[in-house]
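Colleague: Sequence and computational prediction follow.
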Amino acid sequence: MSTPLNIIFAGTPDFAAQHLAALINSHHNIVAVYCPPDKPAGRGKKLTACATKVLATEHHLPVEQPENFKESTAQQTLANYNADIMVVVAYGLLLPEVILTTPKLGCINVHGSLLPKWRGAAPIQRSLEAGDTETGVTIMQMDKGLDTGDMILKSISEIETTDTSASLYEKLAILGPNALLETLDIMADSNFDAKQHNIAQDNDEATYAHKLDKAEAELDWNLDALVLDRKIRAYIPWPVAQFTFTETNEKQHRIRVWSAKAEQYSGNDMVGTILSADKTGILVATENSAIRLLKLQLPGKKPLAIAELLNGRSEWFQVGNNINGKS
């Protein structure tokens, strides 16, 4: 077993909390947990702690919640913890260079992709959307660039054709903590030499995972069915792919798509045409193919399998009509 390290942990959502849990159960010593200030949530806009803070509080760990690290007082507070290393997982705050170099071993980050592919805010979603067959986590030494630091360790996960961002997120939430603990053991070894061990990223192979935008969720039936299928899976659980259905009275409904399946189709129907609608799904013509919608959600309702949906809304999805209703 390696020498225990004194660790500052910085993270926000449940994904980060699962990494913190692994550290709590390890032989390492957590000297402080950093997370963003509590934010208003719910109808009452009550200040609510993030998942990382909740877990840290349960285990009586010191919690720091600076707005940023621009002030010298915030920088000095972190330095006073005299940490060996700072572990950053989905923290959401930019770390200035003075923070990156404060711990003895610097700062390391758990990133949800196989760098240099998919640097940025939405690596899980963009890898699915692009049709990648594998992803994983990369533990990297942080520098002043955006996910550009030297790579310490990679762990790979297969992307299955049924994966959504939610299911892939769970896979990486298991993979990441194990990779993190392995990395800390490597770095805790007295013979560890970053210059000899770490691997620089090839910037020519880098791709960028732009933050998701709600506008992207609107489905374009002119796309190939495989592309649409990947988008639908990539946007679960947020922002959820959707289309706008217009009734004959011009009333519009935003319908979310929670499950679908691309299918071969060689007909010449216009894109968006409903080819069939029964308990097996609503088959819609797309560019050079078709997609079968399996689970939809009407505004204000829960997601329903198509068989249940058609019981009450079969008139909306008549064979031969356009999936968007009246145009």
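Modeller: Good, I have the coordinates.
Colleague: Only C-alpha atoms from now on, for both contacts and neighbour counts.
Modeller: Will do.
Colleague: Now residue 82. Nearest residue, chain neighbours left out?
Modeller: residue 103 (6.8 Å; C-alpha to C-alpha, 6 or more residues apart in numbering).
Colleague: Number of residues surrounding the one you found?
Modeller: 20 (other C-alpha atoms under 10 Å).
Colleague: Find the helix or strand that the residue nearest the centre of the chain is a member of.
Modeller: Nearest residue to the geometric centre of the chain (C-alpha atoms, centre = their mean): residue 124, 4.7 Å. Assessed by DSSP states H and E, residue 124 sits inside helix 123-130.
Colleague: for residue 237, same thing?
Modeller: Using DSSP H and E, no helix or strand contains residue 237.
Colleague: Grab the nearest non-local neighbour of it.
Modeller: residue 166 is the one closest to residue 237 (C-alpha to C-alpha, 6+ apart), at 6.0 Å.
Colleague: one more structure, for comparison:
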Amino acid sequence: MSQSLRVAFAGTPDFAAASLAALLDSRHEVVSVHTQPDRGAGRGRKLTPSPVKALALEHALPIHQPTTLKAPDAQQTLAACDADVMVVVAYGLILPQAVLDTPRLGCLNVHASLLPRWRGAAPIQRAIEAGDTRSGVTIMQMDAGLDTGDMLLVRDTPITATTTGGELHDRLATLGGKAIVEALDALATDDLTATPQPSEGVTYATKLSKAEAELDFTRPAAELAARVHAFNPWPVAWTRLAGEPLRLWLAVPGPDNGTATPPGTLLENAPDALRIACGPDGTQVLHITRAQLPGGKPLAVRDLLNARGERFAPGQRLGQETTS
């Protein structure tokens, strides 16, 4: 088998663009790029190419943007690329069996979790939210199931108590690019072993929504801090302060208050943190260290208190529609 493979690439967001960039720097030949149709962005909803399309344009690669891969013409377009393998990274379209069978070596996926944990749409954020201490990328031989294919290569990385969704996203994007090149190098020399996923430990990472980002202060402090970090930079955890939204960007569990307090009560502020009573009886404390008022930018709480300290008077109950 040749040391160089002809690769059809399918992906859409920044996470996928990192893998495409790595492939373009490898010895393998990217012969076509499939990506989602341009979407409206900004206030004017101007049609904007995906990050993958933007990179493909820079390298003068053939670009295809079907709305579905179930259509015969889309499948014929892929077949005409004569690719040895298709690499799929956060593409956003379902690959029917006819597409999975088109490249002679099948379709490989870069998935941002340690499968079988966190199959599905939002593995990066769900891992942080759940308090996992490790994440990673799995290179998987795709089949017709939802992230159920055999594992070809796994690379892991730690999650700390301060890791945000954005930080883990960027780290895994880079790791995924390196891993897919490594997998293709091994595939080109017939030196890649497929391992079925274990049946134990399967979890599903449901899609993120803005609605779930509103914090419930009856939950434990550690759980709330994990949600704040998981939802940074999107959809961003939030609550209400005097009836207006307050976005919460960074948080840590603080020492317990020791006194039962209505959950969501703003306690006496620390110099660099908002102290919020939480947990079922309000004896736990969540420290918010970075926040954003309406119309403002995300700021360290120390700066918010220096500039707008009157907004954060102790005794207020966060999460209320209006002031009491």
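Modeller: Cool, the structure landed. Since the model is a prediction, treat every value here as computed from it, not as a measurement.
Colleague: that older thread, the residue nearest to the centre of structure 1 contacts residue 165, doesn't it?
Modeller: Yes. Here residue 124 of structure 1 reaches residue 165: they are 6.2 Å apart, a contact under C-alpha atoms under 8 Å.
Colleague: Between those two, which contacts overlap?
Modeller: residue 234 (C-alpha atoms under 8 Å, 6 or more residues apart in numbering).
Colleague: residue ranges of the strands in the stretch 1-150 of structure 2, please?
Modeller: Listed in chain order, the strands of the stretch 1-150 of structure 2 (DSSP state E, counting those that start in this stretch) span residues 6-11, 29-34, 39-41, 46-48, 63-64, 85-89, 107-111, 119-120, 134-141.
Colleague: so can I have CSV of those showing mean neighbour count and distance to residue 217 of structure 2?
Modeller: Compiled in CSV, the strands of the stretch 1-150 of structure 2 are given as follows (neighbours: other C-alpha atoms under 10 Å; distance: least, C-alpha to C-alpha, whole Å):
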stretch, mean neighbour count, distance to residue 217 of structure 2
strand 6-11, 24, 38
strand 29-34, 22, 44
strand 39-41, 11, 34
strand 46-48, 12, 39
strand 63-64, 17, 47
strand 85-89, 27, 36
strand 107-111, 26, 33
strand 119-120, 18, 28
strand 134-141, 24, 26
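Colleague: Turn these into CSV, including distance to residue 291 of structure 2.
Modeller: Below are the strands of the stretch 1-150 of structure 2 laid out as CSV (distance: least, C-alpha to C-alpha, whole Å):
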stretch, distance to residue 291 of structure 2
strand 6-11, 33
strand 29-34, 38
strand 39-41, 25
strand 46-48, 30
strand 63-64, 41
strand 85-89, 32
strand 107-111, 31
strand 119-120, 30
strand 134-141, 26
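Colleague: Out of those, flag the one nearest residue 155 of structure 2.
Modeller: Residue 155 of structure 2 sits nearest to strand 134-141 of all the strands of the stretch 1-150 of structure 2, at 5.5 Å, using C-alpha to C-alpha.
Colleague: once aligned to structure 1, how far is the closest one on average?
Modeller: Comparison of strand 134-141 of structure 2 with structure 1 after fitting gives an average deviation of 0.2 Å (mean C-alpha distance after the TM-score superposition for structure 1).
Colleague: any residues touching that strand, and which ones?
Modeller: Contacts for strand 134-141 of structure 2 (C-alpha under 8 Å, 6+ apart): 106-115, 124, 127, 147, 149-159, 172, 175-176, 179-180, 183, 194.
Colleague: quick one: that strand to strand 107-111, angle?
Modeller: Going by axes from the mean of the first three to the mean of the last three C-alpha atoms, to 10 degrees, strand 134-141 of structure 2 is angled at 170 degrees with respect to strand 107-111.
Colleague: tell me which element the residue mapped onto residue 258 of structure 1 from structure 2 is part of?
Modeller: Under the alignment (TM-score structural alignment), residue 258 of structure 1 maps onto residue 249 of structure 2. For residue 249 of structure 2, the enclosing helix or strand under DSSP H and E is strand 244-254.
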